[in-house]
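Asks: whatever this is, show me its structure:
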Amino acid sequence: MTKESSLHIDLDHFWPYQTVVLADQISRYTLDVVRSEAGLNQSQWRVLAAVADRPGRTAAEVTAVTPMDKTIVSRAVHSLIDSGLIQKIPSLDDKRRSSLEMTHLGAKKYRAIAKILNDTLTAPLTDGTTTEQFVEILKQFSAQIKDIPQK
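Replies: So this is what the prediction gives:
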């Protein structure tokens, strides 16, 4: 690689850029599905999905597993409670803590969204790569990125 070529990024072949483009496309598609099926916004969906993934999570745990700050998570939690999609279950040990659980309605809406997303986004890739193989590749990239020192 020449010095001049190392100063240029070919976006068509730069996987970090292509990953961002793909993530944006998936996010837009997901948001369209979530809006049409449940009338939710992106932050509400992320909270609902995090609670469905591990029922009983606290709001702090949801914040830790989603790319959102605690204020956005808090607003989404309150909105989902007001909509009857999740409920807070107070801790018996610590009155300051409560876990989040989906309601029957929340579970119904979640299942409808999950079915569409699973049917459309997790089908095997056209080259024969399975979803599991693709996810493993993404995890490897993620691990490599985490090892790069921050400047």
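Asks: from here on, just use CA atoms for contacts and neighbour counts.
Replies: Noted.
Asks: what packs against the helix with the most length in the chain?
Replies: Longest helix in the chain, counting residues (DSSP state H): helix 15-38. Contacts defined by 3 or more CA pairs under 8 Å, 6 or more residues apart in numbering; DSSP states H and E place helix 15-38 against helix 42-53, helix 104-121.
Asks: tabulate these (JSON lines), appending distance to residue 96.
Replies: Converted to JSON lines, these look like this (distance: least, CA to CA, whole Å):
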{"stretch": "helix 42-53", "distance to residue 96": "19"}
{"stretch": "helix 104-121", "distance to residue 96": "24"}
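Asks: to residue 17, which of the ones you listed lies closest?
Replies: helix 104-121 (19.9 Å; CA to CA).
Asks: from the chain's centroid, how far away is that closest one?
Replies: Helix 104-121 has its C-alpha centroid displaced from the chain centroid by 14 Å (CA atoms, centre = their mean, to the nearest Å).
Asks: what's the angle from whatever helix or strand comes next after that helix to helix 104-121?
Replies: Moving toward the C-terminus from helix 104-121, the first helix or strand encountered (DSSP states H and E) is helix 131-146. For helix 131-146 against helix 104-121, the angle by axes from the mean of the first three to the mean of the last three CA atoms, to 10 degrees is 90 degrees.
Asks: element containing residue 87?
Replies: strand 86-90.
Asks: tell me which residues of stretch 119-137 come out buried.
Replies: The neighbour-count check on stretch 119-137 (16 or more other CA atoms under 10 Å) flags nothing as buried.
Asks: quick one: end-to-end distance for that stretch.
Replies: Start and end residues of stretch 119-137 are separated by 21 Å (CA to CA, to the nearest Å).
Asks: please generate a structure for the following sequence too, so the two can be compared:
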Amino acid sequence: MSESPISNYLAYLVAQAHRRLHVDLQRSLQEEGAQVEQWRVLEVLSDGQGRSMGDLADLVLMNHPTLTKMTDRMVARGLVHRAPDPDDQRRVLVYITDLGLELFNRIKSRVDTQNTALEDHLGESETAALRQLLERVIAREG
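Replies: Predicted structure coming up:
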């Protein structure tokens, strides 16, 4: 990696690390016909609980319009379905289907493999320290 003044910024380094991990994971998931963002949706929904689009967008780190388009494609593939919220008929919840759960179970091992490889590369103490630092950054206000 060539040195550049931009690499002095922590936000840039975090973004660069994210990009590296995202590209590697995307390559692996493509072999199963999935995308990283789809894995995130399936992971969140894998507990069988329906989620509103707003909650889902927050949890999977996507903006609403992009999530809506992707969810439409996932519905068309039979991976998820929408149903009215039993507690509020004005809201729609998204649920994983059996087919979605099958795909999730296939791709989860690939995600776990990447995560384990990163943890092994860093070691136990550095993994714990990195997790703690990232959680502090995420929790930071402002």
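Asks: distance from the chain centre to the longest helix of structure 1, please.
Replies: 10 Å.
Asks: list of residues touching that helix?
Replies: Here helix 15-38 of structure 1 makes contact (CA atoms under 8 Å, 6 or more residues apart in numbering) with 11, 12, 40, 41, 42, 45, 109, 112, 113, 116, 117.
Asks: please apply the same query to stretch 122-141 of structure 2.
Replies: In contact with stretch 122-141 of structure 2 (CA under 8 Å, 6+ apart) are residues residue 119.
Asks: chain center to it: distance?
Replies: For stretch 122-141 of structure 2, the distance to the chain centre is 18 Å (CA atoms, centre = their mean).
Asks: with stretch 29-46 of structure 1 instead?
Replies: That offset, for stretch 29-46 of structure 1, works out to 11 Å (CA atoms, centre = their mean).
Asks: what do you get for stretch 130-142 of structure 2?
Replies: 18 Å.
Asks: can you check stretch 71-86 of structure 1 too?
Replies: 16 Å.
Asks: now that stretch: which residue numbers in structure 2?
Replies: Under TM-score structural alignment, the match for stretch 71-86 of structure 1 in structure 2 covers residues 65-80.
Asks: what comes up buried for the longest strand seen in structure 2?
Replies: Secondary structure of structure 2 per DSSP state E: the longest strand is strand 88-96. For strand 88-96 of structure 2, the neighbour count (16+ other CA under 10 Å) marks 92, 93, 94, 95, 96 as buried.
Asks: over to stretch 51-65 of structure 2?
Replies: Quick answer for stretch 51-65 of structure 2 (16+ other CA under 10 Å): 51, 52, 53, 56, 57, 60, 62.
Asks: OK, contacts around the counterpart of residue 59 of structure 1 in structure 2?
Replies: Matched by TM-score structural alignment, residue 59 of structure 1 corresponds to residue 53 in structure 2. The neighbours of residue 53 of structure 2, taking CA under 8 Å, 6+ apart as the test, are 64, 67, 68, 92, 93, 94.
Asks: at 10 Å instead, please
Replies: 59, 63, 64, 65, 67, 68, 71, 82, 91, 92, 93, 94 (CA atoms under 10 Å, 6 or more residues apart in numbering).
Asks: need those in a markdown table (columns: distance to residue 24 of structure 2).
Replies: What follows is the contacts of residue 53 of structure 2, written out as a markdown table (distance: CA to CA, whole Å):
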| residue | distance to residue 24 of structure 2 |
| --- | --- |
| 59 | 21 |
| 63 | 23 |
| 64 | 25 |
| 65 | 25 |
| 67 | 22 |
| 68 | 25 |
| 71 | 23 |
| 82 | 31 |
| 91 | 36 |
| 92 | 33 |
| 93 | 31 |
| 94 | 28 |
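Asks: spatially central residue in structure 2, please.
Replies: The centroid of structure 2 falls nearest to residue 40 when counting by CA atoms, centre = their mean (3.1 Å).
Asks: quick one: that residue from residue 129 of structure 2, how far?
Replies: The value you get for residue 40 of structure 2 to residue 129 of structure 2, if CA to CA is used, is 24 Å.
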